[in-house]
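[1] Quick one: sequence plus predicted model below, questions after.
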Amino acid sequence: MSTGTTTDYGHDLLFGTFVSPTNQPVHHAVEQAVVADRAGLDLVTFQDHPYLPTFHDTSTLLAYTAARTERIRLSANVTNLPLRPPAVLARSIASLDLLSGGRAELGIGAGGFWDPIVSMGGPRRTPGESIDALEEAIAIIRGIWDAGDRSRLSIKGDFYQVEGAKRGPAPAHAVGIWVGAYKPRILRMVGRAADGWLPSIQYLGNGLADLTTGNRLIDEAAVSAGRKPSDVRRFLNIGGRFTARGAGFLQGPPKQWVEELTAVALTYGTSGFILASDDATTTRTYAAEVAPAVRQAVAAARAGRPS
């Protein structure tokens, strides 16, 4: 597969895994993260569904995983905002970033499974309310992280309020706020306020073509807010199987994966590919045979060389 560059935001490529935070066997999720770390991947992420008793608490899992790994970056994919108050979440992520040496990122979502959220004491929100609440939360999180500002933080939103909160600590590095988003209104909010767009391929109603629409909405909103489109990194949660023969998108040998992910990167500006994997062999193959070859092919295309 070959393609010309149609969208390129100029970011270095990142490759990671999306690991189920299952609590049986108790250390399985952590061991999968250790595999990804040792294999040389950039990022390991975990779902955040605090209402599921079969899953570890993701904030605890991230902290424990940080202590068991050495270099890989860590994030929820994505944090369940309605059950995690933003000011406290900001301090939690800053602490994790400081303790891990700058390896924490913040994947975050507006919420969606409202019955179980309510069952755990959280609010029930309409889609529009959840987006407004997320934008308020991002402002609070950034305000808490702004430890250089000696003033107290006060934000009185419709959904979240902080009144004279002390700021800090600042994270060890510029933590990315990456939003799981699909619909136009929240995509525009991503362009205004976030650092990354983090969709999952299986939830794109029109497949990869939705990336073009999403990019346009994000880019327009970013420019309207006085930002650059490249201020928002584009990720994609993916799934697939390594097989001897091709049988569809990301269903085939590593060479096929390389061609397909290179095409996605060059066509849609996607620079972060996060593979759903709870299998050590799949993770190692992805790290050894796919990630470096995609990096090489994209670098060659950017330089105008044959891949």
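    Cool, the structure landed.
[2] all contacts plus neighbour counts: C-alpha atoms, from now on.
    Noted.
[3] Could you pick out the longest helix of this protein?
    helix 127-145 (DSSP state H).
[4] Let me see the residues that make contact with whichever helix or strand comes after that helix.
    Going down the chain from helix 127-145, the next helix or strand is strand 153-156, by DSSP states H and E. Strand 153-156 has contacts (CA atoms under 8 Å, 6 or more residues apart in numbering) with 140, 143-144, 161-167.
[5] structure B:
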Amino acid sequence: MTDHGHELLFGGFLTPDAGHPEQVVARARLCEQAGLDLVTFQDHPYQPGFLDTWTLMSYLAAATSRIRLAGNVLNLPLRQPVVLARSVASLDLLSGGRVELGLGTGAFWDAIEANGGRRLTPGQSVDALDEAIRIIREVWAADRRGGVRVDGEHYRVVGAKRGPAPAHPVGIWVGAYKPRLLRLVGRTADGWLPSLAYLPNGPADLAGLNALVDEGAAAAGRDPAEVRRLLNVSGRFTGTGVGFLDGPPRQWVRELTDLVLEHGTSGFVLGTDDPASIQLFAQEVAPGVRELVAAERAGSTTPAAPLPPEPTGPAGDPTEPTGTAGPASGRRETVRAGGVAGLAVTPTPAPEVRHSDHRLWDESTRPVAPPAPAGHVYSPQAQAVGGHLVDVHDHLRRELGEIRDLLDQVRRGVVSAGDARGVLNRMTLRQNNWTLGAYCAAYCTLVTQHHGLEDDAIFPHLRRADPGLVPVIDRLEQEHVVIHEVVEGVDRALVALIGDPARLTGLQQAVDVLTDTLLSHLSYEERNIVEPLARYGFYPGQL
């Protein structure tokens, strides 16, 4: 076992697409909302189709509140070390300690040279990185006396002032594959960040490459465990296992857990722009890996909340869909996994006091979902699935609160109607088209561009799983159309206010109708959908 005991990190690796900047921002926010620890971006400053990575990270530091940010990895030949050190420290201070420094030696030398960088040989690029790391650490050492002096072959610094120091010990993570660079990682870096797709033999290559990192650390008198091992991964979430990281979430959990325990990998960064995959990785894979690793580290063979049992078909073949075992045996298995009879998720009630007398539907005509089966046992995973809808709705409720606060600022002249409209347009409430429900609102920028979710969409899945839910789902979908128009009505009121500042009353009425309509709808959806989601999951075969 090579587990080095580091805290586990799970992150996203997003494309900084300059053609759709609003989607990049929305996906980064999704990574935070879904619970990931880190969001990262490739850095190719010579690529005009990409947003500048450092500018994007700076924008996102202000657009998020918890998630960490890193380049994956920053292109050192086009980023001067002293300036880079101060940029990282500054953003770390501004963001409250949420920046990590991923560094690379550079690869596309024609493009680098075309954009003003120096063409280096592979050996020279390793030496340049070594010098740059020394410079960056010296700049951050603001408590030392004297200026920074590094008389290197590639970087020469003659008395640069030190500081500022970052808000937290920023990790320097290096993307590396060749022996000399791997030894440098062990000697001077805080982490190793390769991409699994670049390893010819996949995970089988990790042992030998890790050994080179360890060799470099030992030569420098460091404990190899000081060097965090991270990994960029990619794959597919499918109903049955096809290959490595190509199968259901429980398969991903087992395979990533093995990488932690066998190779010391403690950070996994998923390369995808697909919102559904981000959500599955954050909400199912990450917690599962954490639980299994925590149990192993504690010396236990029984995790506090194990994975759902593997479905078994004839002759123990683990390929049949979930549910082939009989109800009684499945329930016993769930109870052993820590399940309980009764759903410990409380729907949020609609407010008793309404802001407007305007009603867009008759709430008394709403269908009600069939009752849950008596004595049904909900596993910890099922409880989490049921509760996740409430979490997503709470995000929308917070955005609604922001809209009402914006209205107050417009009324007081603190914010212009144009600026308020810009804020509204960036919100999940406005970006979603409401065709798949409020769940999708927090996880899709544009649902129509959401790969793979439509076939396994929540509502069609629930329709198939329980025909008794059909009237409820029909009603919810009808209300989604109404909500979409109500949100658009707020936007129209803002536009009208821009043309005529006296039309504040119309905006107030639009926001009041949105408040009453949305809160009523979210409460109705939770009362009728939370329990079925806990029983059937978000997609076929999830539970």
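    Good, I have the coordinates. All figures in this text were calculated on a predicted structure; none of them were measured in a lab.
[6] hang on, the earlier thing: what range in structure 2 does the longest helix of structure 1 sit on?
    Residues 122-140 of structure 2 are where helix 127-145 of structure 1 lands when matched by TM-score structural alignment.
[7] any chance you could map the helices in the stretch 101-250 of structure 1?
    114-119, 127-145, 184-193, 209-224 (DSSP state H, counting those that start in this stretch).
[8] and the gap between Thr34 of structure 2 and Ile278 of structure 2?
    Slight slip there: residue 34 of structure 2 is Ala, not Thr. 8 Å (CA to CA, to the nearest Å).
[9] Name the residue in these two with the higher neighbour count.
    Taking neighbours as other CA atoms under 10 Å, Ala34 of structure 2 and Ile278 compare with Ile278 leading, 25 against 21.
[10] Now that one. Nearest residue, chain neighbours left out?
    Cys31 (6.7 Å; CA to CA, 6 or more residues apart in numbering).
[11] What of Gln279 of structure 2?
    Ala34 (5.8 Å).
[12] Just list the residues touching the one you found, thanks.
    278-279, 282-283.
[13] mean deviation (superposed) between the match of helix 127-145 of structure 1 and structure 1, please.
    Here the mean offset of stretch 122-140 of structure 2 against structure 1 after fitting is 0.3 Å, by mean CA distance after the TM-score superposition for structure 1.
[14] Quick check: buried residues in that stretch?
    Neighbour counts over stretch 122-140 of structure 2 (16 or more other CA atoms under 10 Å) mark 125-140 as buried.
[15] if we can go back for a sec, just put the contacts of Ala34 of structure 2 in a markdown table and tack on secondary structure.
    Formatted as a markdown table, the contacts of Ala34 of structure 2 follow (DSSP: H, G, I helix; E, B strand; the rest coil):
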| residue | secondary structure |
| --- | --- |
| Ile278 | helix |
| Gln279 | helix |
| Ala282 | helix |
| Gln283 | helix |
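[16] Would you confirm that Asp278 of structure 1 contacts Val19?
    Yes. The pair Asp278 of structure 1 and Val19 qualifies as a contact (CA atoms under 8 Å) at a distance of 5.6 Å.
[17] so what sits against both of those two?
    29, 32.
[18] quick one, which of those two is more surrounded?
    Neighbour tally, Asp278 of structure 1 and Val19, criterion other CA under 10 Å: the higher count belongs to Val19, 23 against 19.
[19] Which residue in structure 2 aligns with that one?
    Per TM-score structural alignment, the equivalent position to Val19 of structure 1 in structure 2 is Leu14.
[20] what residues are up against its match?
    Leu14 of structure 2 neighbours (CA under 8 Å, 6+ apart): 24, 27-28, 39-42, 271-273.
[21] Now do the strands in the stretch 1-150 of structure 2.
    Taking DSSP state E, counting those that start in this stretch as the test, the strands found in the stretch 1-150 of structure 2 are 9-14, 38-41, 68-71, 74-75, 101-104, 148-151.
[22] who does the fifth one touch, helix- and strand-wise?
    Just to be clear, that refers to strand 101-104 of structure 2. When contacts are defined as 3 or more CA pairs under 8 Å, 6 or more residues apart in numbering; DSSP states H and E, strand 101-104 of structure 2 sits against strand 68-71, strand 74-75, strand 172-174.
[23] against structure 1, where does that strand fall?
    Residues 106-109 of structure 1 are where strand 101-104 of structure 2 lands when matched by TM-score structural alignment.
[24] mean deviation of that stretch from structure 2?
    Mean deviation for stretch 106-109 of structure 1: 0.3 Å (mean CA distance after the TM-score superposition for structure 1).
[25] From Ile458 of structure 2, how far out is Trp173 of structure 2?
    With CA to CA as the criterion, Trp173 of structure 2 and Ile458 of structure 2 are 38 Å apart.
[26] Translate Thr69 of structure 1 into the numbering of structure 2.
    For Thr69 of structure 1, the residue aligned by TM-score structural alignment is Thr64.
[27] same thing with Pro254 of structure 1?
    Using TM-score structural alignment, Pro254 of structure 1 pairs with Pro249 in structure 2.
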